[in-house]
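# I need the structure of the sequence given here:
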Amino acid sequence: MSKIYTTAAEAVADIPSGASLAVGGFGLSGIPDELIAALAEGKGTDFEVFSNNCGVDGHGLGILLGDKRIRRVTASYVGENKEFARQYLSGELEVELTPQGTLAEKMRAGGAGIPAFFTPAGVGTPVSQGGLPWRYHADGSVALASPPKEIREFRGRRYVLEESITADFALVHALRGDTEGNLVFNKAAMNFNPLAAMAGKICIAQVEQLVEPGEIDPDQVHLPGIFVDRIVHTGMQDKQIEKRTVRAAKEARA
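This is a model prediction of the structure:
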């Protein structure tokens, strides 16, 4: 059966309300923006998202967030998204903040069939001891806090047990892909994309360049097609800049 879908809307059409989503990208680098925009055009809501962050205001996952269609986010940081911070602090959104390397490994482990692993990251902090606010009340008090996690000692050092992540769907962006789903990511877009793809039970990839099998050198494949279920050829995308800082022309000449 062909993995090729004509449009992003067709590729995400069966994602239901309440689905969990592993989403690639870091800030605005390598985000599956067309897949997210197509999902935003649908009626699905109440999503649980696993992603390094949650886009920015009005772009990427920030679109779904702004429409209040995300109920829970597992991420590494709030970033530049003011609406993300507002919803979290006002009690409208449940947020599990996780060390970035731990989040990456949780996705990779989920895709590899590993249910949990031990890591030193977060030992001796609320990450392992519990008490991190997951959801606030409207008055600012904590409505739901993280539970404590198992700690074990190996070779004289303490480690915390972290459970892996699997999601109903993965949304990723790649520079190049063939019709069998083998993907190549461009530079910084390598970030969370292959890990999110592995964690999703159904992986949907948007690719800028679509080629026939054999046109990608096997040694250059970053993610094998066995992890990819659907492919949408979106062509070259406009690259958004998360935060631009420039000097005045006079200062630049000086």
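# C-alpha only now, for contacts and for neighbours.
Will do.
# Now for this structure: which helix has the highest residue count?
Secondary structure of the chain per DSSP state H: the longest helix is helix 100-112.
# Enumerate the positions of that one that are buried.
For helix 100-112, a neighbour-count test (16 or more other CA atoms under 10 Å) marks 100, 102-111 as buried.
# Tally up the residues packed near residue 95, please.
Per other CA atoms under 10 Å, the neighbour tally for residue 95 reads 27.
# if I read this right, it contacts residue 88, doesn't it?
Yes - between residue 95 and residue 88 there is a contact under CA atoms under 8 Å: 6.7 Å.
# Between these two, which contacts overlap?
Counting by CA atoms under 8 Å, 6 or more residues apart in numbering, the contacts common to residue 95 and residue 88 are residue 135.
# Which residue ranges of this structure form helices?
Assigned helices in the chain, in chain order: 8-12, 33-41, 61-66, 82-90, 100-112, 126-129, 193-199, 249-253 (criterion: DSSP H).
# deepest of those, which one?
With neighbours defined by mean count of other CA atoms under 10 Å, none of these is more surrounded on average than helix 193-199, at a mean of 29.
# What distance do you get for residue 15 to residue 30?
To residue 30, residue 15 is 21 Å away according to CA to CA, to the nearest Å.
# Looking at the two, which one has more neighbours?
Set side by side, residue 15 and residue 30 show unequal neighbour counts under other CA under 10 Å, the larger going to residue 30 at 23 against 19.
# got the contact list for the more buried one?
Listed by CA under 8 Å, 6+ apart, the contact partners of residue 30 are 24, 172-174, 188-191, 193.
# Format these as a markdown table; extra columns: distance to residue 120.
Listed next are the contacts of residue 30 as a markdown table, based on distance: CA to CA, whole Å:
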| residue | distance to residue 120 |
| --- | --- |
| 24 | 25 |
| 172 | 29 |
| 173 | 31 |
| 174 | 32 |
| 188 | 26 |
| 189 | 27 |
| 190 | 25 |
| 191 | 22 |
| 193 | 24 |
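# one more, for comparison:
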Amino acid sequence: MDNPFGKITDIKQVMEHFDNGMTIMFGGFGGVGTPPSLIDAMIMKDLRQLTLIGNDAGFPQIGIGKVVSRGMADRLIASHIGSNPIAGKLMTDGKLSVEFSPQGTLAERIRAGGVGIAAILTDIGMDNEMVAGDKQICYIDETPYLVETALTAEVSIVYAKKADPFGNLVYDKSARNTNPLVAMAGDITIAEVEEIVPLGDLQPGEIITPGVFVDYIVPSVGVNWKWAWQ
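Prediction:
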């Protein structure tokens, strides 16, 4: 496969962009659409003190839950953690700080980060202390709204069914979920893909994420990446 844009690479190379203490945004819904090989590589590198941004905490051994359950994150911004009881225990034990954001609000905050908007206004969660907290309130025509700040990350990781060498992405049905938004909001966006096709094979109408948002493409091969640190 030709690599004219220099975006197609491997796990060893992209993991150079991952460090302790960084903010990572991830696509996926309950693990569906979360890049499995990149998650395994993060675990193998034993990253620590991470801030994670995504829809949920996955399951203990599925998706981002594998990272959360190992205590690799200090902070999580998500819509819920109910599918991962280990995340709940870490939170109640004071080992994981969780900022809850309603799912639609979370998606809009990520989208805002991707398009360069500083914040969004919403009345969702006004009467919920877990959501409203000490957030700023803005009045429009005497109606109060929460100011929900935009979300971005140093690295965004997404999972797609197909990519071409420029990084145009096609997702598989419901595995699309938050991936297109997450792909927009990272300083560096890494796409793990099931198939890489020649430039021009993808029809314009089927492309969901334009390659301009994607910095690196990693083939998903489902192997143990331990060799990268040997």
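# rewinding a little: nearest to residue 228 of structure 1, of the helices of structure 1?
Each of the helices of structure 1 has some distance to residue 228 of structure 1 by CA to CA; the shortest is helix 193-199, at 7.0 Å.
# just checking, what packs against that closest one?
Contact analysis of helix 193-199 of structure 1 by 3 or more CA pairs under 8 Å, 6 or more residues apart in numbering; DSSP states H and E lists strand 20-23, helix 100-112, strand 167-178 as its packing neighbours.
# can I get those in TSV with distance to residue 212 of structure 1?
Formatted as TSV, the entries for these read as follows, by distance: least, CA to CA, whole Å:
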stretch	distance to residue 212 of structure 1
strand 20-23	26
helix 100-112	26
strand 167-178	5
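# ok, so what distance separates the residue nearest the centre of structure 2 from residue 108 of structure 2?
Note on structure 2: the residue nearest the mean C-alpha position is residue 26, at 1.4 Å, using CA atoms, centre = their mean. When CA to CA is applied, the distance between residue 26 of structure 2 and residue 108 of structure 2 equals 15 Å.
# Please apply the same query to residue 138 of structure 2.
For residue 138 of structure 2, the distance to residue 108 of structure 2 equals 17 Å [CA to CA].
# now residue 129 of structure 2
Between residue 129 of structure 2 and residue 108 of structure 2 the computed distance is 20 Å (CA to CA).
# just the strands in the stretch 101-250 of structure 1 please.
Taking DSSP state E, counting those that start in this stretch as the criterion, the stretch 101-250 of structure 1 contains strands spanning 116-119, 133-136, 142-145, 151-154, 157-163, 167-178, 183-184, 200-211, 230-233.
# The first one corresponds to what range in structure 2?
When you say that, I think you mean strand 116-119 of structure 1. Under TM-score structural alignment, the match for strand 116-119 of structure 1 in structure 2 covers residues 119-122.
# The matching stretch against structure 1, how far on average?
Using mean CA distance after the TM-score superposition for structure 1, stretch 119-122 of structure 2 ends up 1.1 Å from its aligned counterpart in structure 1, as a mean over the superposed pairs.
# May I see the buried residues of that stretch?
Of the residues in stretch 119-122 of structure 2, 119-121 count as buried by neighbour count, 16+ other CA under 10 Å.
# Any chance of those in TSV with distance to residue 217 of structure 2 as columns?
Written out in TSV, the entries for the buried residues of stretch 119-122 of structure 2 read as follows (distance: CA to CA, whole Å):
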residue	distance to residue 217 of structure 2
119	30
120	31
121	34
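# ok, and the closest non-adjacent residue to the counterpart of residue 26 of structure 1 in structure 2?
Residue pairing (TM-score structural alignment): residue 26 of structure 1 is matched to residue 29 of structure 2. The spatially closest residue to residue 29 of structure 2, leaving aside those adjacent along the chain, is residue 55, at 6.1 Å (CA to CA, 6 or more residues apart in numbering).
# Tell me which residue of structure 1 lines up with that neighbour.
So, by TM-score structural alignment, residue 55 of structure 2 is matched to residue 52.
# swap in residue 193 of structure 2?
Correspondence of residue 193 of structure 2 to structure 1, assessed by TM-score structural alignment: residue 207.
# Surely its match and residue 237 touch.
No - applying CA under 8 Å, one finds residue 207 of structure 1 not in contact with residue 237, separated by 9.6 Å.
# out of the two, which sits in the more crowded spot?
Between residue 207 of structure 1 and residue 237, counted using other CA under 10 Å, the more crowded position is residue 207 (26 against 12).
# which one in structure 1 is aligned with residue 176 of structure 2?
That one, residue 176 of structure 2, aligns with residue 190 by TM-score structural alignment.
# mind listing what its match touches?
When contacts are counted by CA under 8 Å, 6+ apart, residue 190 of structure 1 is found next to residue 30.
# From residue 19 of structure 1, how far out is it?
Using CA to CA, we find residue 190 of structure 1 at a distance of 24 Å from residue 19 of structure 1.
# Please apply the same query to residue 231 of structure 1.
When distances are taken as CA to CA, residue 231 of structure 1 and residue 19 of structure 1 turn out to be 19 Å apart.
# between those two, which one's more packed in?
Counting neighbours by other CA under 10 Å for residue 231 of structure 1 and for residue 19 shows that residue 231 has the greater number, 30 against 16.
# ok, the more buried one touching residue 176?
No - using CA under 8 Å, residue 231 of structure 1 is not in contact with residue 176, being 10.6 Å away.
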